[in-house]
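Undergrad: Just to be clear, the model below is a prediction. Sequence and coordinates:
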Amino acid sequence: MFALEHSPRHHAGTTIAGRKSDDGSLAENSYPTSNWRGTSNKIIYSSTRTKYQQQPIPSTTLPIAKMLHLIGLGLSDETDITVKGLETVKKAARVYLEAYTSILLVDKSVLENYYGRSVILADREMVESSSDEILRDAQTLDIAFLVVGDPFGATTHTDLVLRARELSIPIRTIPNASIMSAIGSTGLQLYNFGQTVSMVFFTDSWKPASFHDRIRENRTIGLHTLVLLDIKVKEQSLENMARGIRIYEEARYMTVGQCCRQMLEIEEIKRAEGEGMEGVYSEESLAVGVARVGGRDEKFVSGTLKQLCEADEVLGGPLHSLVLLGRRTHELESDYVREFAVDKELWDTIWKRDYEGKQ
């Protein structure tokens, strides 16, 4: 494909690319054409005949401007980074790894060996309170900010971009897979998902239930709900924070089992408060627990919420997520997910009773 532009300068009887033979005719390899000339590959014009001189198309790779680069790493290991992302990391003056909204399944040292670069861990305190250090010299140097999954999977990263804009620092985003897209590997169709919700660790005095309203809205129109589970990395207890003691809690990762137990606890509270006898979900609601999606040892388990309360040993280590099935689940989705079922006979019974043909 050639990009052509009108050329009013050329006149009939002239030949730019070719040469005329002694008798005045055009040299061989000249071709008839109209009043156009090439601007991409070097196609030379003649109003009567033209010789095409095709030259190599120049590379479309542009020099990378000095800026803040937000780079998605994908979900699993060091090899999930895109080619574009890896090239940027290798050229960057400094490389930060955001290390608290999610984790990769490999250590930082593995990334450093693969990238051939040192990597600076950016914890919550650095990103949220000391972003000036991350953005330092970003007008004159390339700074890479690595994020597990996709760069905008957490609102914290949007805040970092807004602060960079205030400093007139150019931004570049290099996307990657996230749990929001990779959850399709369960066999559930992505366009059948409603709002995504988050489940945090409950305490004796704090049991937020806002997720319950979002699930209710999804259920009303029959859509699946993806539940993202809490992680605690390098965080302080409320007591230590109040005392100003910089002692960090041991890292914790919520499991599917704990998520299901908390969901059922809130459902029981809501029913006791008189929010309807039917409720939003129950112990027999069908769901899928997933672990380490995208990894070599990813694991899926499907069953009722009650069954998944006891599925942690089968699912194994972090990171876990949960999908609560909507009533509009397609038969093909059910057939796919059924293969992971704890009890296929029970799955079939509940599917036919509560889901099949429901809208």
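TA: Great, that's in hand.

Undergrad: Every contact and neighbour count from this point should use C-alpha atoms.
TA: Noted.

Undergrad: tell me which residues in the longest helix belonging to the chain are buried?
TA: In the chain, with assignment by DSSP state H, the single longest helix is helix 256-272. Neighbour-count burial for helix 256-272, counted by 16 or more other C-alpha atoms under 10 Å, picks out 256-264, 266-267, 270.

Undergrad: now do stretch 281-290
TA: Buried residues in stretch 281-290 (16+ other C-alpha under 10 Å): 281, 283, 285-290.

Undergrad: first to last residue in it, what's the distance?
TA: Terminal residues of stretch 281-290 lie 19 Å apart, using C-alpha to C-alpha, to the nearest Å.

Undergrad: check contacts around the residue lying closest to N218 once chain neighbours are set aside.
TA: Nearest non-adjacent residue to N218, counting by C-alpha to C-alpha, 6 or more residues apart in numbering: G194, 5.4 Å away. G194 sits next to 218, 223-226 when contact means C-alpha atoms under 8 Å, 6 or more residues apart in numbering.

Undergrad: Of these, which belong to helices?
TA: N218.

Undergrad: and which of the contacts of G194 is nearest to V147?
TA: If you rank the contacts of G194 by distance to V147 using C-alpha to C-alpha, L226 comes first, at 20.4 Å.

Undergrad: For the closest one, give its distance to H212.
TA: In terms of C-alpha to C-alpha, L226 sits 12 Å off from H212.

Undergrad: Tell me which of these two has more neighbours.
TA: L226 (23 against 18; other C-alpha atoms under 10 Å).

Undergrad: And here is the other one:
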Amino acid sequence: MLTFVGLGLYDLGDISVKGLNYVKNADAVFLEAYTSRLMGTDVPGMEAFFGAEIRVLAREDVEEDPHEILDRAAEGRVAFLTGGDPMVSTTHADLRMRAAAAGIETSIIHASSISSAVCGLSGLQNYRFGKSCSVPFPAKGWFPTAPVETVTANLALSLHTLVYLDIQKDRYMRVPEAIAILEEMAEKRGVEPPALYVGIARAGSEHPVVRAGTGAKLKETEFGPPLHILVVPAELHPMERDYLEIFAGL
């Protein structure tokens, strides 16, 4: 049995009671640590909380060589932990399909997700979001512009864009960096950069930071520690504008 267990947004208090009970009674516990991370705890803290040893997985462990996960799930109860909600990431959907192909029973225990938390924190209406995108750290000889193309296409349809920021082993992209990269992408593509952004830091914590404004304004804003996420809003509904003025300093 392979059960995908969402951990929620920020710390150990975000997991559901159902998820907690499953993890405590699992025969093996794996933690996927490359799509998102809980910044309000760490692996030793999780092991103490769950009373279980946790095997931390890199991307290649899940996408290229998941035999250890599947072998253990064929024999007993396996908890596959993820930040946020488990099935927001396509890499997890792929693992579930591999398990099904191997005749392994699967299930999902959902949790809070950044995709819904952003709406609550920003006041941007969830049905007005278009395709999301991710901004990676540029590398030598590699500077993709697909993210700004997604943003531009959404804006043409009056849709907001949720922009995920790169997470690497030893660094986390922050809102000011992401805006600077998007502006450079816009310049390379010969399009106007977005006029308005909403930056959010540490969603799910007791004191998240939510700020709205121009690129120039948010690049000078101190958002504090990660994780950060960015939204490029389309034309605002009056209620969205009022919400951002009250809660995000627009």
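TA: Good, I have the coordinates. The structure displayed is predicted, hence computed values, not measured ones.

Undergrad: Mind checking the TM-score on these two?
TA: The TM-score (TM-score structural alignment, normalised by the length of structure 2) is 0.94; 248 aligned residues with a C-alpha RMSD of 1.5 Å.

Undergrad: sorry, back to before: what is the equivalent residue in structure 2 for the residue nearest to N218 of structure 1?
TA: Alignment note (TM-score structural alignment): G194 of structure 1 maps to G130 of structure 2.

Undergrad: Likewise for M126 of structure 1?
TA: Per TM-score structural alignment, M126 of structure 1 is aligned with D61.

Undergrad: Around that match, how many other residues sit close by?
TA: So D61 of structure 2, with other C-alpha under 10 Å, has 14 neighbours.

Undergrad: Then the one 10 residues further on?
TA: Residue crowding around D71 of structure 2 was assessed by other C-alpha under 10 Å; the count is 14.

Undergrad: which SS state does it fall under?
TA: In three-state terms, and counting by DSSP: H, G, I helix; E, B strand; the rest coil, D71 of structure 2 is helix.

Undergrad: Alignment lookup: it to structure 1.
TA: Looks like D71 of structure 2 aligns to R136 there (TM-score structural alignment).

Undergrad: quick one, helices of structure 1?
TA: Going by DSSP H, structure 1 shows helices at 83-91, 108-115, 124-129, 131-135, 155-166, 179-182, 210-220, 238-243, 256-272, 305-308, 312-315, 331-338, 344-350.

Undergrad: Not including adjacent chain positions, what is the nearest residue to the residue of structure 2 positioned farthest from its centre?
TA: Relative to the centre of structure 2, the most outlying C-alpha is that of E75, 30.9 Å out, by C-alpha atoms, centre = their mean. Of all residues not flanking E75 of structure 2 in the chain, M1 sits nearest, at 7.7 Å (C-alpha to C-alpha, 6+ apart).

Undergrad: Translate L155 of structure 2 into the numbering of structure 1.
TA: Using TM-score structural alignment, L155 of structure 2 sits opposite R219 in structure 1.

Undergrad: Pull up the gap between the closest residue to that match other than its chain neighbours and L308 of structure 1, please.
TA: Nearest in space to R219 of structure 1, with sequence neighbours left out and distances taken as C-alpha to C-alpha, 6+ apart, is G326 at 5.9 Å. For G326 of structure 1, the distance to L308 of structure 1 equals 17 Å [C-alpha to C-alpha].

Undergrad: OK, contacts around the counterpart of S36 of structure 2 in structure 1?
TA: Aligning on TM-score structural alignment places S36 of structure 2 opposite S102 in structure 1. With contact taken as C-alpha under 8 Å, 6+ apart, S102 of structure 1 is in contact with 148, 231.

Undergrad: Please repeat the previous calculation with a cut-off of 7 Å.
TA: V148 (C-alpha atoms under 7 Å, 6 or more residues apart in numbering).

Undergrad: could you check the distance from the residue nearest to D230 of structure 1 when sequence neighbours are not counted over to V227 of structure 1?
TA: Spatial nearest neighbour of D230 of structure 1, excluding adjacent residues (C-alpha to C-alpha, 6+ apart): V200 at 4.8 Å. V200 of structure 1 sits 10 Å away from V227 of structure 1 when distances are taken as C-alpha to C-alpha.

Undergrad: next one: K270 of structure 1
TA: Taken as C-alpha to C-alpha, the span from K270 of structure 1 to V227 of structure 1 is 19 Å.

Undergrad: M67 of structure 1 now?
TA: Distance from M67 of structure 1 to V227 of structure 1, by C-alpha to C-alpha: 34 Å.

Undergrad: Give the equivalent position in structure 1 for G213 of structure 2.
TA: By TM-score structural alignment, G213 of structure 2 lines up with G303 in structure 1.

Undergrad: give the contact list for that match.
TA: 286-288, 341-343, 347.

Undergrad: which of those residues still touch in structure 2?
TA: With the contact criterion set to both residues aligned by TM-score structural alignment, their matches' C-alpha atoms under 7 Å, those that also touch in structure 2 are 286-288, 347.

Undergrad: Looking at these, which one is closest to D204 of structure 1?
TA: Distance to D204 of structure 1, by C-alpha to C-alpha, is smallest for A287 among the kept ones among the contacts of G303 of structure 1, at 26.4 Å.

Undergrad: The closest one contacts G326, correct?
TA: No - counting by C-alpha atoms under 7 Å, A287 of structure 1 sits too far from G326 to count as a contact (9.0 Å).
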